[in-house]
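quick check, what structure comes out for this input:
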Amino acid sequence: MNEFPFVGDQRQALIEAEQARFITKVYGWMAIGLALTGTVAYFVASSTTLLQIIFGNKLVFWGLIIGELLMVGYLAAAVTRMSAATATLVYLLYAVLNGLTLSAIFIRYTGASVMGTFLITGGTFAAMSIYGYFTKQDLTRAGNLLFMALIGLIIASVVNIFFRNPIMYWIITYAGILIFVGLTAYDTQKIKQMNIIGNEGTEEDHKEAIMGALTLYLDFINLFLYLLRLFGRSND
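Now for the predicted structure:
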């Protein structure tokens, strides 16, 4: 059954309107996740006791990291089988856990440089999202190449944990910025196309929005962290 019994420009206008409402919902949930992460990170950074609990015990710290990875994996693998409420809860819990571990940036870098980098990230992210949403060019091929580059970036980052090579560190930094700038545009286009027309207001629509929000949230956080390597000023 055709959800939109219109033809030509009328149908296209309805499709574009629903896509706009869907992407607005996605960005709303992404913003909630970022706000939750930032609030938790700032609160933890203000508490010596919490910092000691998280970073003074390797088991706690790595437990949080593993918990984050498991939550993302669980949400991606099982979102079709869980309720919209459960998907939302897992996403918000992930944002909280991420805030616990990211509290370290408020200790390592000055507040002014963190805020400045956040604004730079926001501007860059917005520009690439707008491009990804409105461009008529198919970004699928570029997205596939960026995903392969991301895998290489992860491997190089793990290797450099052991070698601590400063040249490799900066290569990884610049590569990470370029990769996540590109992924922001690609993921925005993919999320726009992911919306099922005529599905608005359903449980499936809400879960699609949560998955889209998680994807863009991860793009934003990673871009922010790589830019912070460039623009962050140490507290030392």
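
drop to CA atoms for contacts and neighbour counts, all remaining ones
Will do.

now the helices for this structure?
Ranges of helices within the chain are 8-45, 48-55, 58-78, 84-102, 104-108, 111-134, 140-163, 166-194, 203-231, based on DSSP state H.

and those as JSON lines, adding mean neighbour count?
Converted to JSON lines, the helices of the chain look like this (neighbours: other Cα atoms under 10 Å):
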{"stretch": "helix 8-45", "mean neighbour count": "17"}
{"stretch": "helix 48-55", "mean neighbour count": "14"}
{"stretch": "helix 58-78", "mean neighbour count": "14"}
{"stretch": "helix 84-102", "mean neighbour count": "20"}
{"stretch": "helix 104-108", "mean neighbour count": "17"}
{"stretch": "helix 111-134", "mean neighbour count": "17"}
{"stretch": "helix 140-163", "mean neighbour count": "14"}
{"stretch": "helix 166-194", "mean neighbour count": "19"}
{"stretch": "helix 203-231", "mean neighbour count": "21"}
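
could you also give me the structure for this next sequence, so I can compare it with the first?
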Amino acid sequence: MTITMFKSDLPPTYEESRQQAYGQQQHSNYPYPPYGYPAQTGVYPGPGQPGIHPQSGLWQGPGYSSPAMPAFITQGMCSPNPSDTMGISSSGMWDSMSVRHAFIRKVYLILAAQLFITASIIAVFVFVEPVRLFVIQNPAIYWASFPVYLVTYLTLVCCEGPRRRHPWNLILLFIFTLALSFMTGTISSYFDTKAVFLALGITAIVCVIVTVFCFQTKVDFTSCNGLLCVLCVVLLVTGIITSIVLSFQYVPWLHMLYGAFGAIVFTLFLAYHTQLLIGNRANTISPEEYVFGALSLYVDIVQIFIFLLHITGSSSE
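A predicted model of the protein is given here:
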């Protein structure tokens, strides 16, 4: 039996197999020098060009790289994250910044809802004459709301579980907002309408200025914990003394002085709590503490308004 073998059936020679292998790479990332360019020792010049075949492990030369490595490597190919090419990891600072910004938006949305409820209740107590006369003639209602305010405030401030557990944290915050709004409305009913509007306007201006200042300044109010504690104690003692003196004889300048001092102290507290939200100061609060952040700002703003009433208001009795 005669077996006829054609030339195409024969296995390729070593030279043909090498040229076929390198010919498949002519469209890859390995550049070849043009014809006439002097070939370098140990460097393969490309298929069909004169030169010396490369020896094992001798893929060196200008513009050449190892077969196991792409010819053109960008910084992003070696980096696990493309954003690392700028030296900033998306899982690092940018993520923390986005979480902090979302936390600030959530706090101010809750604060806006609280202030809207408070302003609505104050408007009812000031403009609706039967309601105004009723709360003036029945001060026991004011004192009945005080325990609700105190219990919910201490629960939210001192107990981490109820403060972070949804939806109980929002329910407690809503009850606290209603209690403090009722107390603020009752206090406002003892003052003239013009005095209430003037105090509201000044409070709004002070809050805007303090917020913008805290976001722009390099002064760190969060490192002044000791000073704020001392001012709080002084304010408490001054309030007790003022109440005792005014119960025997009304002194207008003492009343206004106490109101001015209280407004200044709570303005500093507003700056302190605002910078706690920003997150780039000596002290900060966790993004999970959005209820505590809104509660702190809300109490500061309401207290500023109440102390300003002592300055601008006169009793309507």
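
can you give me the TM-score here?
Put the two chains on top of each other and the TM-score (TM-score structural alignment, normalised by the length of structure 1) is 0.80; 222 aligned residues with a Cα RMSD of 2.7 Å.

quick test: name the residue nearest the centre of structure 2.
Centroid-nearest residue in structure 2, with Cα atoms, centre = their mean: residue 100, separated by 2.4 Å.

map that residue across to structure 1 for me.
Using TM-score structural alignment, the partner of residue 100 of structure 2 in structure 1 is residue 19.

measure its match to residue 192 of structure 1 for me?
Residue 19 of structure 1 is 6 Å from residue 192 of structure 1, where distance means Cα to Cα, to the nearest Å.

same check on residue 145 of structure 1?
With Cα to Cα as the criterion, residue 145 of structure 1 and residue 192 of structure 1 are 20 Å apart.

now do residue 139 of structure 1
When distance is defined by Cα to Cα, residue 139 of structure 1 is 12 Å away from residue 192 of structure 1.

what do we get in structure 1 for residue 204 of structure 2?
In structure 1, residue 204 of structure 2 lands on residue 122 (TM-score structural alignment).

residues in contact with its match?
Listed by Cα atoms under 8 Å, 6 or more residues apart in numbering, the contact set of residue 122 of structure 1 reads residue 220.

likewise residue 183 of structure 2?
142, 145, 146.

just give me the match in structure 1 for residue 224 of structure 2.
Under the alignment (TM-score structural alignment), residue 224 of structure 2 maps onto residue 142 of structure 1.

leaving out the residues flanking it, which one is nearest to its match?
Nearest-residue entry for residue 142 of structure 1: residue 186, 7.6 Å, with adjacent residues in sequence omitted and distances by Cα to Cα, 6 or more residues apart in numbering.

so what corresponds to that neighbour in structure 2?
Under the alignment (TM-score structural alignment), residue 186 of structure 1 maps onto residue 272 of structure 2.

wait, its match sits on residue 222?
Yes: using Cα atoms under 8 Å, residue 272 of structure 2 makes contact with residue 222 at a distance of 5.5 Å.

now list whatever residues contact both of these two.
Counting by Cα under 8 Å, 6+ apart, nothing touches both residue 272 of structure 2 and residue 222.

just to revisit the earlier point, and of the contacts of residue 183 of structure 2, the nearest to residue 236 of structure 2?
When the contacts of residue 183 of structure 2 are compared for distance to residue 236 of structure 2 (Cα to Cα), residue 146 wins out at 17.4 Å.

show me what the closest one lines up with in structure 1.
By TM-score structural alignment, residue 146 of structure 2 lines up with residue 65.

quick check: its match vs residue 19 of structure 1, distance?
Distance from residue 65 of structure 1 to residue 19 of structure 1, by Cα to Cα: 34 Å.

what's the nearest residue to residue 289 of structure 2 if we skip its chain neighbours?
Nearest one to residue 289 of structure 2, counting by Cα to Cα, 6+ apart, is residue 164 at 6.8 Å.

and that neighbour, how many neighbours?
17 (other Cα atoms under 10 Å).

ok, residue 129 of structure 2 next?
If you count neighbours by other Cα under 10 Å, residue 129 of structure 2 ends up with 11.
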